[in-house]
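Asks: Predicted model follows, preceded by the sequence.
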Amino acid sequence: MSAALLPWVPALPLAGFLVLALLGGRLDRRAIAAVGVGSVAASFAVALAVAAYFLGSPPPGHATTATVWRWMAIEGLQPAIAFYLDPLSLIMALVVTGVGMLIHLYSIEFMDGDEGYRRYFAYLNLFVAAMLTLILADNLLLLYLGWEGVGVCSYLLIGYWYAEPENGSAARKAFVMTRVGDVALLVGLFLLFAHLGTLQIQPLLRAAEAEWASGSWLPIAAAALLLGGAVGKSAQLPLQSWLPDAMAGPTPVSALIHAATMVTAGVYLIARTHPLFVLAPPVQGAVAGVGAVTLLLAAASALVQRDLKRILAYSTISQIGYMFLALGVGAWSAAIFHFMTHAFFKALLFLTAGSVIAAMHHEHDIFRMGGLWRRLPVTFIGFLAGAAALAAFPVVTAGFFSKDLILADTWAVSPALWLAGWLGAWLTAFYSFRAVFVVFFGTPRMEAAYESGAAMGLPVVLLTVLAIIGGWVEPVAFLAPVWTTSAPHPDPTTVRILMGLGGIASIGGIFLAYVAYLQRPELLARLTRFPAAGRAADFWFHGWGFDRLYGALFVRPLYALARINRDDVADRGVDGLVAGTWALHERLIRTQTGQLRWYAAGVAAGLVAALAIAGLP
């Protein structure tokens, strides 16, 4: 029964997109919202029904496939429109549809009055449909279709307010940078098909384990190319600098990109193809290294941002870094657990940030806010819960359980990588509560307009609950059938010690933020007077100079080459063809004399020539 229902999970949001795109011009705003929200809500309901059947009567091998139709048949390449359900794809689908539904509901009020209302919900529906296609695909070609689908939707939504040039620039930047990773992924698919003869995910992984030796060049090359695709979509080093600029889109779009779709696609890709990474130890080690470095660099940048949404954007890069760290040490279940809890608290943080920004007359600078906890009580409680979960506040937040599981499993593999994650936990707690204390406490600097209405408030309340209790739903045992191997887990005594150290990092970071921004702000002011501190803060503020570096290495040289080649050398051949055609034309028109006998003679000569050619042996 679960297999029969499964195709409807991505089909319903896709149907919502088609209705809004083709017929939406005839609908009023209430009907547009009903289609936009209702299609994703229906998808979530179907996903819940699929989960109930799957849990009540698990299929053989804890996996099942629903084939809709054969997509194409070209010799050995015969991919189908087919969807694969196992514990991994089920958890991903529930999170995407559930969180996506709440973001759609929030958007009804947030986007009210926007002239592109129908276009907005159409794009949002298509975004969810593409992400569901990606995570449920049973073959890599269909996965790639969903992969490119979320890329196109991110471009459309980041540049949604396209009348502003900077929004279009941010959308193009995201599109181009993620395309770099997408090309690597596409080459990886070519390599896999050429050597294994299939793109069906499960047969391909079994063939790789049977035919390829661990550490040989083929799995290393394939895994490295897949990693290239993953770092682009998930905004990890060195392709991370597009994500902060993606804040140009509407705030609910930011919530959807950062919490449930797009940036988690790379995490899913590595988790789904994990046997390839197990066969390529250097690449799996690189996954952990990329995650550890990224989480520290992004956390440092979040420390000094003034824009509320950019703080959250850098925190997303950092938290995805934790997921990469877990994947790199083989803690597959821990990575997916953190994906789940992160979806709850990051969506909550973005939605409450949107409420703050709307109430503050679209002001983004946290240092122009202050004292909002009395005026925006529901928003304050939601943001506080989200920040506490992001900071992994001990025992009472979802983020504590998933992040500490990552750190515990990392310790069992590499204490050095654990140290990077632990230092990142200090920084995370500090910048999370820096935002809390500056925005909601202290002296009010602007008058807040209003608290959100029911459509924006209800998703905040539900996500607040999930950010607190979501960590108690630990999916590690449920996910166990998916993995062929897993990281060693420390003994219980070590786990308790590591949890205590994690709690120290969380509470310590919060306390330092309290001292720096509420109790003794003059201490921070003294620190910033040192030239070295100011230069470091400016360097971190600008994302460690990656935009400047890429501008010098790629953007400006490309612009210079375009200026040199403004007449386009490639057109010279076409211009020559055109000139030759015109010259021939000039000669042929001279044969048009208007004298019938010459035309008849020409036809007769052509007929004789044709018969002569036909008679040749």
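Replies: Sure thing, it's come through. Numbering: from 1, shown residues only.
Asks: From now on I want contacts and neighbour counts done on CA atoms only, so please keep to that.
Replies: Fine.
Asks: Any figure for the gap between residue 542 and residue 529?
Replies: Separation of residue 542 from residue 529 (C-alpha to C-alpha, to the nearest Å): 19 Å.
Asks: These two: which is more packed in?
Replies: Counted by other C-alpha atoms under 10 Å, residue 542 and residue 529 do not tie: residue 542 has more neighbours, with 16 against 10.
Asks: For the closest residue to that one other than its chain neighbours, give me its contacts.
Replies: Spatial nearest neighbour of residue 542, chain neighbours left out: residue 301 (7.6 Å); criterion: C-alpha to C-alpha, 6 or more residues apart in numbering. The contact partners of residue 301, by C-alpha atoms under 8 Å, 6 or more residues apart in numbering, come to 311, 314, 540, 541, 542, 543, 544.
Asks: how does it look with 7 Å?
Replies: Residue 301 makes contacts with 314, 540, 541, 543, as judged by C-alpha atoms under 7 Å, 6 or more residues apart in numbering.
Asks: Likewise for residue 380?
Replies: For residue 380, the contact set (C-alpha under 7 Å, 6+ apart) comprises 373, 440.
Asks: how near is it to residue 50?
Replies: Counting by C-alpha to C-alpha, the gap from residue 380 to residue 50 is 36 Å.
Asks: Next: residue 584.
Replies: Distance of residue 584 to residue 50, given as C-alpha to C-alpha: 68 Å.
Asks: What of residue 471?
Replies: Note on residue 471: its distance to residue 50, by C-alpha to C-alpha, is 22 Å.
Asks: Go through stretch 163-183 and flag the buried ones.
Replies: 167-183 (16 or more other C-alpha atoms under 10 Å).
Asks: structure B:
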Amino acid sequence: MEYNFVFLILLLPALSFLVLGLAGMKMPHKVAGAIGTVVLGTIFCLSIYTAYEYFIGQGRGADGLYPHVTAFNLTWLKFSELLTFNLGFRLSPISVMMLVVITTVSLMVHIYSFGYMHGEKGFQRYYAYLSLFTMSMLGLVVATNIFQMYLFWELVGVSSYLLIGFYYPQGAAVAASKKAFIVTRFADLFFLIGILIYSFYVGTFNYDLHAMPTLHEQVAGAAVMLPVALFFMFIGGAGKSAMFPLHIWLPDAMEGPTPVSALIHAATMVVAGVFLVASLFPIFVEFAPEQLHWIAYIAAFTAFYAAAVACVQSDIKRVLAFSTISQIGFMLVALGVCLPDPHTGAVAMTEEYADVQGLGYMAGMFHLFTHAMFKACLFLGAGCIIHAVHSNEKEYMGGLRKYMPITHITFLISCLAIAGIPPFSGFFSKDEILVACYNFSPVMGAVMSGIAMMTAFYMFRLYYVIFWGKSYYETHINEGAHKPHEAPLTMTFPLIFLSIITITCGFLPFGELISANGIGFHTHINWTVAGTSVALAIIGIVAATLMYKNEETPVADKLAKTFPTLHRAAYKRFYMDEVWQYVTHRIIFRLISKPIAWFDRHVIDGTFDFLAWGSNEAGESIRPWQSGDVRHYAIWFLSGAVALTLVLLYML
């Protein structure tokens, strides 16, 4: 199968960005939006066709594996045989899956933005940024080498900076965009160092084991450095995927338009770290298995931390932001527990799950796919709610099910999916992750099951405070409160489309398409784990129902008053922003940056200032020698000649 058309998947959004960026302000709003949306629709169709041809048309090879196809690979910069930078388009099972995810969510965001961003200043600029972001993310997932991945990785960072700071007249948006940019750049420094170490010892920027049959011989002397390189690259992914303690940028990134939150922080940018680990997974397994376990531990703690914070937030977008952090933790845990725990020696629970490695990998990718759909639906639903009540705070909501029926139903479907209730998609993907966790360690399985229960609780807390409980409009109607209303079709259609995918995509034979070793396997529901997880989810939902469904919330209020310190700490995100503020200002700036600045000003600058002063003084001292008087020149010439003659005679 020839994939001669795939270059259009990168070229079209790049052209859309250039056209809208350079000429967009001269176009009517609807024309600019239509150009961006039509281009995304075309890319979406191309991605679906590519997935069809790859998984069905071409199918598996004679070895039973889906081939890794390089559609094209061009030399961009060549400094030497080793130092060569290529740009290409590589198709693998997970990259094809990501093409579908990115284009699906991006297309829905483009359509949704017609209604949400209507009348906004900078509408054309907004669509130009969306095209740039989509192109950057697509280039990242089809990279043929890790340098190309890093190049588009940084373009994704630039795009997020522009989109988060879209409302640049507002100081909060500017601060949030700078915070996201600085934190992720700090993490990306480790990513770059890891790439340099990796390329030095491996001798290539390639990361595809299929194309490196002699890798073991190449890195025979790098048994220590290669794990270090891989973990440094994971730090870059941890920054992009908002893992603890590099998560602090994501909640503040909600200052951008809500469709941007759906695109960047729910479905695409934040899963870049998951995709990175999945892409490097064969190398992790071969050379750094212990690092995989550390990834699992970090991700599990992050998932718990984010879930605890989400339970008390009042801004609905921040609840979804911390939910995203927690769910990304689930995905990375799934990748990290693919190998048996060396301390417990745990093995697969049943014969159906004998392939522990394949199960965890598949589960992580499956949850990435399902989460993208229902979390994008949740963010877009939140946008409809904000559009209706003109606030992010839950106190201005309540009782909205009567005024926004479509948003209500689609939001409920997505809440059931993320809570892990069958037959919605989140149940199938999260169940596989929990089974993989129990395979790794009973403790890990129990911890992640508890976090899954917390997920059900905080999502239905959010659901009830928005759509049930005391209606702000009805209690403040005499004060001129704005009556909520359903969003226009351009905003509700993406919700319906994504909720339909959320209902159906759990039945996909995902394990037949994507696995760690490339060999498909048919998964079965482990009812011991699934039954336990569903029971825990129901407990979380029931608790949220009892505490938040009614107009009054006495139980929740009493808990907040009983544990005020814990409640405030969770609301303040356990003061992690304050910790980073202290570390940066009191330690890094005061103890490191200021001494370096003093050394730079007084020693480095002082040295060069002294050299300049000395040169100037020397010039001033010999200036009288250039008098223009020939008699003076003759005296100096004769004196020099006599002195030189005497020196030569003395030496002889």
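Replies: Looks like it came in fine. Keep in mind that what you see is a predicted model, and the values were worked out from it rather than measured.
Asks: what about the counterpart of residue 265 of the first structure in the second structure, which helix or strand?
Replies: In the second structure, the residue matched to residue 265 of the first structure (TM-score structural alignment) is residue 272. Using DSSP states H and E, residue 272 of the second structure sits in helix 272-279.
Asks: Using the aligned residues only, give the average distance of that helix to the first structure.
Replies: Mean deviation of helix 272-279 of the second structure relative to the first structure after superposition (mean C-alpha distance after the TM-score superposition for the first structure): 0.4 Å.
Asks: how distant is that helix from the center of its chain?
Replies: A distance of 10 Å separates the centroid of the chain from that of helix 272-279 of the second structure, by C-alpha atoms, centre = their mean, to the nearest Å.
Asks: Report the next helix or strand after it in sequence order.
Replies: Remark: after helix 272-279 of the second structure, the chain's next helix or strand is helix 281-287, criterion DSSP H and E.
Asks: Where is the longest helix in the second structure?
Replies: Assignment by DSSP state H gives helix 356-389 as the longest helix of the second structure.
Asks: now the angle from it to helix 272-279?
Replies: Counting by axes from the mean of the first three to the mean of the last three C-alpha atoms, to 10 degrees, helix 356-389 of the second structure lies at 160 degrees to helix 272-279.
Asks: ok, then the element right after helix 356-389 of the second structure?
Replies: helix 405-419.
Asks: tell me, the following helix or strand past that following helix lands on which residues of the first structure?
Replies: Later in the chain than helix 405-419 of the second structure, the nearest helix or strand by DSSP H and E is helix 425-440. Under TM-score structural alignment, the counterpart of helix 425-440 of the second structure in the first structure spans residues 398-413.
Asks: ok, average deviation of that stretch from the second structure?
Replies: Mean deviation of stretch 398-413 of the first structure relative to the second structure after superposition (mean C-alpha distance after the TM-score superposition for the first structure): 0.9 Å.
Asks: outside of that stretch, which residues touch it?
Replies: Stretch 398-413 of the first structure has contacts (C-alpha under 7 Å, 6+ apart) with 326, 329, 331, 334-335, 337-338, 341-342, 389-390, 392-394, 417-418, 421, 467-471, 487-490, 495, 498-499, 502.
Asks: Which entries within these meet the buried criterion?
Replies: For those, buried by 16+ other C-alpha under 10 Å: 326, 329, 331, 334-335, 337-338, 341-342, 389-390, 392-394, 417-418, 421, 467-471, 487, 489-490, 495, 498-499, 502.
Asks: Please name the nearest non-neighbouring residue to the aligned partner of residue 543 of the first structure in the second structure.
Replies: By TM-score structural alignment, residue 543 of the first structure lines up with residue 573 in the second structure. With sequence-adjacent residues excluded and distances taken as C-alpha to C-alpha, 6+ apart, residue 573 of the second structure is closest to residue 309, at 5.7 Å.
Asks: do you know how far that neighbour is from residue 467 of the second structure?
Replies: Distance of residue 309 of the second structure to residue 467 of the second structure, computed by C-alpha to C-alpha: 21 Å.
Asks: Can you point out the buried residues in stretch 511-530 of the second structure?
Replies: So stretch 511-530 of the second structure, judged by 16+ other C-alpha under 10 Å, has buried residues 511, 513, 514, 515, 516, 518, 519, 520, 521, 526, 529, 530.
Asks: against the first structure, where does whichever strand or helix holds the first one fall?
Replies: For residue 511 of the second structure, the enclosing helix or strand under DSSP H and E is helix 510-513. Aligning helix 510-513 of the second structure against the first structure (TM-score structural alignment) gives residues 475-478.
Asks: Repeat that for stretch 117-134 of the second structure.
Replies: In the comparison with the first structure, stretch 117-134 of the second structure aligns to the range 111-128 (TM-score structural alignment).
Asks: What's the match for residue 371 of the second structure in the first structure?
Replies: Residue correspondence to the first structure (TM-score structural alignment): residue 371 of the second structure is matched to residue 342.
Asks: Could you find the counterpart of residue 294 of the first structure in the second structure?
Replies: Matched to the second structure by TM-score structural alignment, residue 294 of the first structure sits across from residue 302.
Asks: ok, and the closest non-adjacent residue to its match?
Replies: Among residues not flanking residue 302 of the second structure along the chain, residue 244 sits closest, at 5.3 Å (C-alpha to C-alpha, 6+ apart).
Asks: which residues sit in contact with residue 425 of the first structure?
Replies: By C-alpha under 7 Å, 6+ apart, residue 425 of the first structure lies in contact with 391, 505, 506.
Asks: of these, buried ones?
Replies: Among the contacts of residue 425 of the first structure, those classed as buried by 16+ other C-alpha under 10 Å are 391, 505, 506.
Asks: of those, closest to residue 163 of the first structure?
Replies: The closest of these to residue 163 of the first structure turns out to be residue 391 (C-alpha to C-alpha; 37.0 Å).
Asks: Return the distance of the closest one relative to residue 324 of the first structure.
Replies: Residue 391 of the first structure is 18 Å from residue 324 of the first structure, by C-alpha to C-alpha.
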